[in-house]
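[1] Just the structure for this:
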Amino acid sequence: MQEQRLKTNLDTNLIKLIAIISMTVDHVGGAFFPEYPVFRWIGRIAFPLFCYCLTVGMLYTHDIKKYLLRLGAFALISQPFWILAFNSDDIVGNIFNLNIFFTLIVSLLATWGFKEKKWWLFIAGIILLNVVNFDYAMTGLILMMIFYLCRNKPWLGAIIYTLTYLPALNGYMEDPLALKIGGHAIGFEIFALLALPFIYIHTKSDLKISKWFFYIYYPAHLFAIFLIQLFV
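    Model (predicted):
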């Protein structure tokens, strides 16, 4: 039996399922109900959960190269569907408007570089995330580093994770996605804290879902959004 490398929640099939549900709500809201920010608030749960699951995958995979190649293949497969779903009016101009898979891959590669003391890879990842217009930018790497470095100290990971999102308490009233309470705005990023219990509270759902479902779902749901937009 492979040695356990994390003391956080390893019920990753449940976590992935929650992540894709949250992501779908986010994308449906962005595509069809932009005037209702609650869809986007729910969507903030997804990205941290994906980052966490990839960190778990990095620690438990038997072959990191195959893992990265698999992620890379589906990032490329998903790219045209990502453009069609959200930027079909300017396909050529959005070729390099990269889907979230690319951010996750670079963040994962940099984290793995840190783990293996391949510092050039870690530094290259940081540079890429700051130079290329990746969605979420450095957030993916920061989260993965928290999950990796605090893998055996979940209490510390939970504290640092929470501190990472506290700046969102000071949002901007001009932001249409902000939660506005009286005359104060809270940035919608604060809702990423809702992902915290799924990562740090142990569950045993015993869900059995093929890993290919999670890969295929991403381009499939983007294509579905595009098709629905054609008839709405």
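[2] For the rest of this, base every contact and every neighbour count on C-alpha atoms.
    OK.
[3] List the contacts of the most centrally placed residue in the chain.
    Most central in the chain under C-alpha atoms, centre = their mean is residue 47, positioned 2.3 Å from the mean C-alpha point. Counting by C-alpha atoms under 8 Å, 6 or more residues apart in numbering, residue 47 makes contact with 19, 23, 140.
[4] can you do 10 Å?
    By C-alpha atoms under 10 Å, 6 or more residues apart in numbering, the contact list for residue 47 reads 19-20, 22-23, 53, 100, 104, 136, 139-140, 143, 192, 195.
[5] Which members of those residues are classed as buried?
    Burial by neighbour count, 16 or more other C-alpha atoms under 10 Å: within those this picks out 19-20, 22-23, 53, 100, 104, 139-140, 143, 192, 195.
[6] Could you export those residues as a markdown table, including distance to residue 117 and secondary structure?
    Below are those laid out as a markdown table (distance: C-alpha to C-alpha, whole Å; DSSP: H, G, I helix; E, B strand; the rest coil):
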| residue | distance to residue 117 | secondary structure |
| --- | --- | --- |
| 19 | 30 | helix |
| 20 | 32 | helix |
| 22 | 34 | helix |
| 23 | 33 | helix |
| 53 | 21 | helix |
| 100 | 26 | helix |
| 104 | 20 | helix |
| 139 | 21 | helix |
| 140 | 19 | helix |
| 143 | 18 | helix |
| 192 | 30 | helix |
| 195 | 29 | helix |
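[7] Of the residues you listed, which is the nearest to residue 41?
    residue 192 (8.1 Å; C-alpha to C-alpha).
[8] The closest one is in contact with residue 139, isn't it?
    No - taking contacts as C-alpha atoms under 10 Å, residue 192 lies outside contact range of residue 139: 11.6 Å.
[9] Could you tell me which residues touch both of those two?
    Common neighbours of residue 192 and residue 139 (C-alpha under 10 Å, 6+ apart) are 47-48, 164.
[10] Please tabulate these in JSON lines, including the columns distance to residue 181 and secondary structure.
    JSON lines is the format used below for these (distance: C-alpha to C-alpha, whole Å; three-state DSSP):
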{"residue": "47", "distance to residue 181": "25", "secondary structure": "helix"}
{"residue": "48", "distance to residue 181": "25", "secondary structure": "helix"}
{"residue": "164", "distance to residue 181": "22", "secondary structure": "helix"}
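[11] I'd like the structure of this one too, to check against the first:
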Amino acid sequence: MTTFLNKHKSLTTFDLKVIGLVLMVFDHIHQMFAGAGVPGWFNWLGRPVATIFFFVSVEGFTHTHDKKKYLWRLLIGYWIMGVGDALIQALFSVGNVALMNNIFGDLFVGVSAMYGYEKFKAALKKHDLKSGLSGSVLIGLPLLLSLYLHFSVQGRGFFQLSNILVNFIYPSAAGAENAYFCYLAFFLYLVKDNRKLQYLFIVIAAIWYTGYLSYWQFNDLFTVNIQWMMIFAIIPIALYNSKRGKSMKYFFYIFYPAHIWGLFILASLLGVK
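    Presented below is the predicted three-dimensional model:
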């Protein structure tokens, strides 16, 4: 099997992004048009998407010439997506669909941890306390904010307002689209030079995530609790040849919000319930 995969590693970073985008569109068509009868298997196709993009973020962070700029792009994307989601939902509605999509938050948390780890590791070698502290903040702040949100979620007045502001200003792990599992990107980064260990982390995350969503009762694995299907991300990742391919640097930043908002507006105009 290993020999076969080595001979057929033909997918570039560009190809992985395209595969993720196509599967993502199917998933979001189901999200917006399930009330119109779109079949559940559209949702199945979307399960590997986040894992593919987590893997791509590891490659992107590893090879970018400006890691700080990469992190800022994700944060700005998070802000724009957050404002856009709120505005679109204020103007349109699709049954009980809550427009909470914002993968930029997940990617930011994962890449922030990668960047923090690099800064912390470099600080240890140079005995640089300031860099060490900033690295620790980058890794831990999304978790600390999650802890704050957990205790403030039932508060009133100031606490409710601060909860909203915290979620908008800085991504937390708890508020991410995939919750704490966005840290899978960080673990994939830690073993970025060992593809087999990356597969293992994906499998562990799939099992844990599935159990977490079903409270460790593994039922309805093909109807309700289908998160285990994220393991299929291993297939395109195994065919990855570590080459960049064509550049689509800003296409994802534009296409991701545009297609979600467009599908939501279309479903609203068509009266999907």
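[12] Now for structure 1: which helix has the highest residue count?
    Longest helix in structure 1, counting residues (DSSP state H): helix 64-87.
[13] can you pull the buried residues of that helix?
    By neighbour count with 16+ other C-alpha under 10 Å, helix 64-87 of structure 1 contains the buried residues 68, 71-72, 74-75, 78-87.
[14] just stretch 205-224 of structure 1 next, same as before
    In stretch 205-224 of structure 1, counting by 16+ other C-alpha under 10 Å, buried: 215, 218-219, 221-223.
[15] Then stretch 149-166 of structure 2?
    Using 16+ other C-alpha under 10 Å as the test for burial, stretch 149-166 of structure 2 gives 149, 152, 159, 162-163, 166.
[16] Also stretch 21-31 of structure 2?
    Result for stretch 21-31 of structure 2 [16+ other C-alpha under 10 Å]: buried residues 21, 23-31.
[17] Please list the residues outside that stretch that contact it.
    Residues contacting stretch 21-31 of structure 2 (C-alpha under 10 Å, 6+ apart): 15, 17-18, 34, 36-50, 52-53, 94, 97-99, 101, 252, 255-256, 259-260, 263-264, 267.
[18] ditto for stretch 250-262 of structure 2
    Contacts for stretch 250-262 of structure 2 (C-alpha under 10 Å, 6+ apart): 17-18, 21, 24-25, 28-29, 31-32, 73-74, 76-78, 80-82, 84-85, 87-89, 99, 101-104, 264-268.
[19] Where in structure 1 does that stretch fall?
    Mapping stretch 250-262 of structure 2 onto structure 1 (TM-score structural alignment) gives residues 212-224.
[20] Mean distance of the matching stretch to its aligned residues in structure 2, please.
    For stretch 212-224 of structure 1, the mean deviation from structure 2 after alignment is 1.4 Å (mean C-alpha distance after the TM-score superposition for structure 1).
[21] Which helix or strand contains residue 235 of structure 2?
    For residue 235 of structure 2, the element it lies in under DSSP states H and E is helix 234-238.
[22] what's downstream of that helix, the next helix or strand?
    Toward the C-terminus from helix 234-238 of structure 2 - assigned by DSSP H and E - lies helix 251-269.
[23] do you know how far the nearest residue to residue 99 of structure 2 once chain neighbours are set aside is from residue 68 of structure 2?
    Among residues not flanking residue 99 of structure 2 along the chain, residue 85 sits closest, at 6.0 Å (C-alpha to C-alpha, 6 or more residues apart in numbering). Going from residue 85 of structure 2 to residue 68 of structure 2 by C-alpha to C-alpha, to the nearest Å gives 26 Å.
[24] do residue 191 of structure 2 as well
    In terms of C-alpha to C-alpha, residue 191 of structure 2 sits 21 Å off from residue 68 of structure 2.
[25] Now do the contacts for the aligned partner of residue 78 of structure 2 in structure 1.
    Using TM-score structural alignment as the criterion, residue 78 of structure 2 maps onto residue 75 of structure 1. Residues near residue 75 of structure 1 by C-alpha under 10 Å, 6+ apart: 69, 82, 98-105, 215, 218-219.
[26] Which members of the residues you listed are the farthest-apart pair?
    Most distant of those, by C-alpha to C-alpha, are 69 and 82, 19.3 Å apart.
[27] thinking again about what came up before, measure the mean distance from the helix holding residue 235 of structure 2 to structure 1 post-superposition.
    Superposing on structure 1 and averaging over aligned pairs (mean C-alpha distance after the TM-score superposition for structure 1), helix 234-238 of structure 2 comes out at 1.6 Å.
[28] which bit of structure 1 covers that helix?
    Counting by TM-score structural alignment, helix 234-238 of structure 2 sits on residues 196-200 of structure 1.
[29] Show me which of the buried residues of stretch 149-166 of structure 2 is closest to residue 217 of structure 2.
    Among the buried residues of stretch 149-166 of structure 2, and counting by C-alpha to C-alpha, the member closest to residue 217 of structure 2 is residue 149, at 27.2 Å.
[30] Could I get the contacting residues of the closest one?
    Contacts of residue 149 of structure 2 (C-alpha under 10 Å, 6+ apart): 143, 155, 159-160, 162-164, 166-167, 172, 174-175.
[31] Ok, residue 208 of structure 1 next?
    Applying C-alpha under 10 Å, 6+ apart, we find residue 208 of structure 1 in contact with 13-14.
[32] Please pick the buried ones from the contacts of stretch 21-31 of structure 2.
    Buried members of the contacts of stretch 21-31 of structure 2, counted by 16+ other C-alpha under 10 Å: 15, 17, 34, 42-50, 52-53, 94, 99, 101, 256, 260, 263-264, 267.
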